[in-house]
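# here are the coordinates; sequence isn't available:
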């Protein structure tokens, strides 16, 4: 700001004066809710049930009903696992008894069929005496089927235990060679404490031919009884 002062010579002298600026303080307005940043709303999760529980929600955040639902689901899953393990063990045990065990029906059938194939008398009846065929051409199979291509047929057999605790196996199956067909009958027993069965009878019947015995302990025992008797009296 300039001031005019009269001088000695009659001239007006201008002097500048400094006036400090005035500061205007604005009163801060209270913040309104519209000016604050909005918080992101927490998404509401779906309630846990026995059907839709995936196990991703922490246990501590579950309600009492949701904890009961998860416990029920896990108990059900554990029951299914134990049931599957039990069924698998049962199937494996039955498969071992029926197929892989040395006393199974399949093992008894295979051993008896091999003995028939290797026996010279049986080979002559089924494959001929000219030796034009081998024992590999002799097939063994179970009960007849409507399909002539089927060879894995059910083998007729019966297991029983007598009063003395002796186990018996009765079985018959069929053999077929290039020359003839026949029926094989066998009877095996196993005494208490024994691991393997023993042959009592193993015979081949071909129509029109005399029976061929590969094992006949029952017949030998009967002959011994007859030889030990004379006039109805046993002589020792």
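Perfect, I can see it now. Quick caveat, the model's predicted, so the values are computed rather than measured. Numbering: from 1, shown residues only.
# okay, CA-based contacts and neighbour counts for the rest of this
Noted.
# doesn't residue 198 make contact with residue 218?
No - at 11.7 Å, residue 218 does not count as touching residue 198 under the criterion of C-alpha atoms under 8 Å.
# Could I get the contacting residues of residue 226?
The contact partners of residue 226, by C-alpha atoms under 8 Å, 6 or more residues apart in numbering, come to none.
# if you count what's nearby, which of residue 218 and residue 198 comes out ahead?
Between residue 218 and residue 198, residue 198 has the larger neighbour count (other C-alpha atoms under 10 Å), namely 16 against 13.
# Check it against this one:
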């Protein structure tokens, strides 16, 4: 019997219970933010939010909405705990990370409350595996508090195209300069490496650009090393650049 259809009286002890027919849907999302070992999990009636931070200056969030689960029950307004993301991903892909035609791994995720481990029960082709992952005291995460009313410029690009542009950056440069302008070149990525300055320009009417809203010219520089983690997410996301 698949996990998604099993019922147990012992489930009542958990403050969070989630079931999904395909565990790879969860692991695929979490891999996009896996650039540090630990993550903070926020569970609410809306689903799961998993946050990863690096040096209190880079933050990545993965949202796994309640509708993605076959069953999702939570007994508190919000549940928060810290977990080893590397171990969680290893458990989620214990039957293999690649898709097998006609075969899925069902997942049951349980959490009994503060100080308790996160329990995972996975089933594939009648084979059951259970994992218990120690949870930790959650750290306070940064609140970047982005406000849409204060956005001066905004561009929405196809993730595939931006991923390709990022792969061609001069990695000997310490910074990536991003320029948005209502006039040509509109959107420019610049690096300053050992071979000199390089620029990649994207016209606002390019097939790569889905939306371009720009009210004034603005140039910002970011450490290239801090932008590298975003490349993982580009393969499964639509990226919005807010300045």
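Structure received. Owing to the predicted nature of the structure, the values given are computational and were not obtained by experimental measurement.
# Please state their TM-score.
Scored by TM-score structural alignment, normalised by the length of structure 1, the superposition of the two chains gives a TM-score of 0.20; 79 aligned residues with a C-alpha RMSD of 5.7 Å.
# Tell me where structure 1 has helices.
Assigned by DSSP state H, the helices in structure 1 fall at 64-95, 105-118, 120-127, 217-227.
# Buried residues in the longest one, which are they?
To tie it back to what came earlier, the one meant is helix 64-95 of structure 1. For helix 64-95 of structure 1, the neighbour count (16 or more other C-alpha atoms under 10 Å) marks 66, 67, 69, 70, 73 as buried.
# Then stretch 110-129 of structure 1?
Buried-residue list, stretch 110-129 of structure 1, by 16+ other C-alpha under 10 Å: 112, 113, 116, 117, 121, 122, 123, 124, 125, 126, 127, 128.
# Grab the nearest non-local neighbour of the third one.
Looking back up the chat, that one is residue 116 of structure 1. Spatial nearest neighbour of residue 116 of structure 1, excluding adjacent residues (C-alpha to C-alpha, 6 or more residues apart in numbering): residue 122 at 6.0 Å.
# what sits against the one you found?
116, 204, 212.
# Let me know the distance separating residue 189 of structure 1 from residue 86 of structure 1.
Between residue 189 of structure 1 and residue 86 of structure 1 the computed distance is 32 Å (C-alpha to C-alpha, to the nearest Å).
# Need the contacts of residue 122 of structure 1 in TSV (columns: distance to residue 77 of structure 1).
Below are those laid out as TSV (distance: C-alpha to C-alpha, whole Å):
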residue	distance to residue 77 of structure 1
116	53
204	56
212	60
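# Measure how buried the nearest residue to residue 38 of structure 2 once chain neighbours are set aside is and give me the count.
The shortest distance from residue 38 of structure 2 to any non-neighbouring residue, by C-alpha to C-alpha, 6+ apart, is to residue 84 (4.4 Å). A total of 16 residues lie near residue 84 of structure 2 under the criterion other C-alpha under 10 Å.
# Which residues are in contact with residue 84 of structure 2?
Applying C-alpha under 8 Å, 6+ apart, the residues contacting residue 84 of structure 2 are 37, 38, 39, 133, 135.
# Isn't the second one up against residue 89?
I take that to be residue 38 of structure 2. No - using C-alpha under 8 Å, residue 38 of structure 2 is not in contact with residue 89; the gap is 11.1 Å.
# correct me, but residue 188 of structure 2 touches residue 219?
No - counting by C-alpha under 8 Å, residue 219 is not a contact partner of residue 188 of structure 2; they are 9.3 Å apart.
# quick one: which of these two has more around it?
Counted by other C-alpha under 10 Å, residue 188 of structure 2 and residue 219 do not tie: residue 188 has more neighbours, with 17 against 13.
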